[in-house]
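>>> I'll drop the sequence and a predicted model, then ask my questions.
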Amino acid sequence: MPTSNPLIGLRDIIVPSHPETALPAIGWWILYGAIIAVIIISMMAFYLYRKKRRLQRIALKQLNDMEQQQASAQAVNTLLKQVAQAYLGRDQVASLTAQEWFVFLNQQTTDQLFSKSLTESLCLALYQGEFPATAEQIQATRRWIKKALPPRRRRSQ
């Protein structure tokens, strides 16, 4: 019995040709561009948001430090005036004193954060030297910094 080799009838292995390196369709390029644009715009918006709120974060941190150190009402009012001047401009804020100052602060928000009794106690405390700020005064200041800053654009009426 002659044994014949069954592999003799096989042909050589055919190596496949190299795949073509065609670029993706135009739709994919548009999709990639749109995704990159959305990412860049989101990053810019987040950066601007953080930049706009930076002074607010610093002021709240200083107010927390003042609360821990039991700072005077004058120091709390000074911080409030510095923050208002930084956001709203010196020409609007610098000339305001006593009652006018607190009326101006209340006009910057929709809420009446500084009540009449609180305004009177703050006005008295401003001229009494190192009178410590009360918890109510610090809370009103904190709420004002959070609600009024940064100022929103007001529509022309």
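All right, it came through fine.
>>> drop to CA atoms for contacts and neighbour counts, all remaining ones
Fine.
>>> show me what the helix or strand harbouring Q137 is packed up against.
If you go by DSSP states H and E, Q137 is part of helix 135-148. With contacts defined as 3 or more C-alpha pairs under 8 Å, 6 or more residues apart in numbering; DSSP states H and E, helix 135-148 has these neighbours: helix 26-69, helix 73-88, helix 116-126.
>>> do that again at 6 Å, thanks
Helix 135-148 sits against no helix or strand, with contacts defined as 3 or more C-alpha pairs under 6 Å, 6 or more residues apart in numbering; DSSP states H and E.
>>> second structure follows, compare the two:
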Amino acid sequence: MSSTAALVPPDPSGQLKPLQELPLPDTVSYVPQTIGWVLAAVVLMVAVGVAIWIGRRRREKQRYRRVALTELASIEASLASARADPEQRATALADIPRLIKRTALAVVPREQVAALTGSEWLAFLQRTHGHFDARSGALLALASYAPRDVVAAIPEDDAAALIGHTRDWIERHHVEV
């Protein structure tokens, strides 16, 4: 015996035979029936598209920061592995000022920043929201122009502070063009 037969009440007199099942209503359409909902959906899709476009544009504009931070991380790793090798340490420390200059050149017109050196360069870094003080500015100049043995002799604490200031500047600088 099937399970559906148990659900049907017995009808010995046949009175239920002419009855029919009630028809089920049509399925409800998910398509909006009024123009207002269509317009709301279009406006929402346009807003999402504009937000995605702005986000991609902003991400592309900030790409130079990600590249610079990646290079700074490799410089930092090179410094960590170069504790015993003064030549490698001097090379890594000399790469820091070059990285800062290249990062600045990525967003500032070359005429404004390429020729800056010494106190003018340090003033530019401070003006663009860098936390470079006189000590870290002197370390930048030392790493740029001093002989390699002098650069290799920079204490680890000073090197770590210079890397911290560099990372902070790369992440937070704002340039008025």
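That came in fine, so what should we check first? This is a predicted model, so every value here is computed, not measured.
>>> mind checking the TM-score on these two?
Overlay of the two chains. TM-score (TM-score structural alignment, normalised by the length of the first structure): 0.78; 147 aligned residues with a C-alpha RMSD of 2.8 Å.
>>> circling back: where does the helix holding Q137 of the first structure end up in the second structure?
Aligning helix 135-148 of the first structure against the second structure (TM-score structural alignment) gives residues 160-173.
>>> cool, and stretch 80-98 of the first structure?
Residue span in the second structure matched to stretch 80-98 of the first structure, by TM-score structural alignment: 100-118.
>>> ok, now stretch 38-53 of the first structure?
For stretch 38-53 of the first structure, the aligned range in the second structure is residues 47-62, judged by TM-score structural alignment.
>>> touching that stretch from outside, list them.
The contact list for stretch 47-62 of the second structure, computed with C-alpha atoms under 6 Å, 6 or more residues apart in numbering, is empty.
>>> next one: stretch 52-72 of the first structure to chain centre, how far?
16 Å (C-alpha atoms, centre = their mean, to the nearest Å).
>>> in that stretch, what's buried?
For stretch 52-72 of the first structure, a neighbour-count test (16 or more other C-alpha atoms under 10 Å) marks L55, Q56, A59, L60, L63, M66, E67, Q70, A71, S72 as buried.
>>> how about CSV for these, with distance to E100 of the first structure added?
Formatted as CSV, these follow (distance: C-alpha to C-alpha, whole Å):
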residue, distance to E100 of the first structure
L55, 24
Q56, 23
A59, 22
L60, 23
L63, 22
M66, 24
E67, 25
Q70, 26
A71, 23
S72, 21
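>>> circling back to that earlier point, average offset between the helix holding Q137 of the first structure and the second structure?
By mean C-alpha distance after the TM-score superposition for the first structure, the fitted helix 135-148 of the first structure averages 0.8 Å away from its aligned residues in the second structure.
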